[in-house]
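Visitor: Predicted model follows, preceded by the sequence.
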Amino acid sequence: MACVFCGIVDGLEPAWVVWRDEEHVAFLDRSPLDEGHVLVVPRRHAVTLLDLAREEAAALGAASHRVARLLHERLHPHGLKVQQCNGRAAGQVVMHLHVHVIPRWAARRSPMGRRWTGRRAPEGVLAEVHARLTGP
């Protein structure tokens, strides 16, 4: 079975990419917990954090930090939730290592709800958030 995140990394699958470097790609989650929910993935296919060398794990942490700063500076959330699941028993759905960086607001109800439902966000919402994250 083909890995959808590898397809995104290779440019074969569509994605709202908000940041990338030589080792990582960060893109909007199409089924976000809240607006601006970003997934940070290593370009090299790995299933869990334990599949990375220590240096690769440190680089993934640094990339996630960079994306967290981007979300903080551009979207001004009250907080950021950072989550990473390893294996189905831990809630991992896509078997390509990824870090969720999720902006959260204290006094506002998310249009996507407070709990993850798997519901896809409207393309217009993704486009607007993407423009805020990648624009001048």
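Guide: Here it is on my side, so go on. Residues are numbered from 1 along each chain as shown.

Visitor: Could you use CA atoms for every contact and neighbour count after this?
Guide: Fine.

Visitor: Remind me what the longest helix belonging to the chain packs against, helices and strands.
Guide: Using DSSP state H, we find that the single longest helix of the chain is helix 54-75. Helix 54-75 is packed against strand 24-28, strand 38-42, strand 99-104, helix 123-134, with contacts defined by 3 or more CA pairs under 8 Å, 6 or more residues apart in numbering; DSSP states H and E.

Visitor: 10 Å instead?
Guide: strand 17-20, strand 24-28, strand 38-42, strand 79-83, strand 99-104, helix 123-134 (3 or more CA pairs under 10 Å, 6 or more residues apart in numbering; DSSP states H and E).

Visitor: and the comparison structure, right after this:
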Amino acid sequence: MAKSPLPPRDAECIFCKIVAGELPCHKVHEDEHTIAFMDIFPASPGHVLVIPKDHHPDLLAMPDDLLGPVMAATRRVALAVAKSQGPDGMNLFQANGVAAGQTVFHFHMHILPRRTGDGVLSTEHGKRAGDHAMLAREAEALRGALADM
């Protein structure tokens, strides 16, 4: 993947301003394609964000060739979080759209170190079996959408 001299950016995006050095951050990692820094509104101690240097508002807008470098950086930083924080567990998450809780519209991965019983995120999903007929219809619709791509 060739690197352009200046990554695509959105002049109003807080993360683009961090990448450009216009806003400070507590940087923990940087490479050719990504930067990782401490979340200034942490959900848990050690909460880190990993972003591409290029501006892409969400996962659906991300180019395929940039997903690998972002996930590789996420894994590398997650390993460092595990080593330095010694958490009981870790969540990695990424939100797309307001309804999903996205507040900064620049693709980013959250690394959340977890402690047993910290109550940071609900783990109640998966406690109730889904309706198999509905699951079958949803799977068929997804296979059709994938075939059209």
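Guide: Alright, I've got the coordinates. Treat the numbers as computed from the prediction; the structure is a model and nothing was measured.

Visitor: Please state their TM-score.
Guide: Overlay of the two chains. TM-score (TM-score structural alignment, normalised by the length of structure 1): 0.76; 111 aligned residues with a CA RMSD of 1.5 Å.

Visitor: ok, Ala2 of structure 1 to His45 of structure 1 distance?
Guide: Remark: distance between Ala2 of structure 1 and His45 of structure 1 (CA to CA, to the nearest Å) = 11 Å.

Visitor: Neighbour count for these two, which is higher?
Guide: Under the criterion of other CA atoms under 10 Å, the comparison of Ala2 of structure 1 against His45 puts His45 first, with 16 against 6.

Visitor: Give me the aligned partner of the more buried one over in structure 2.
Guide: In structure 2, the residue matched to His45 of structure 1 (TM-score structural alignment) is His55.

Visitor: Next one: the aligned partner of Ala57 of structure 1 in structure 2 from Ala80 of structure 2, what distance?
Guide: Using TM-score structural alignment as the criterion, Ala57 of structure 1 maps onto Leu67 of structure 2. Noted for Leu67 of structure 2: a distance of 20 Å to Ala80 of structure 2, by CA to CA.

Visitor: How about the contacts made by the counterpart of Glu73 of structure 1 in structure 2?
Guide: The alignment partner of Glu73 of structure 1 in structure 2, by TM-score structural alignment, is Lys83. If you count contacts by CA atoms under 10 Å, 6 or more residues apart in numbering, Lys83 of structure 2 has them with Val77.

Visitor: corresponding residues in structure 2 for stretch 9-19 of structure 1?
Guide: Aligning stretch 9-19 of structure 1 against structure 2 (TM-score structural alignment) gives residues 19-29.
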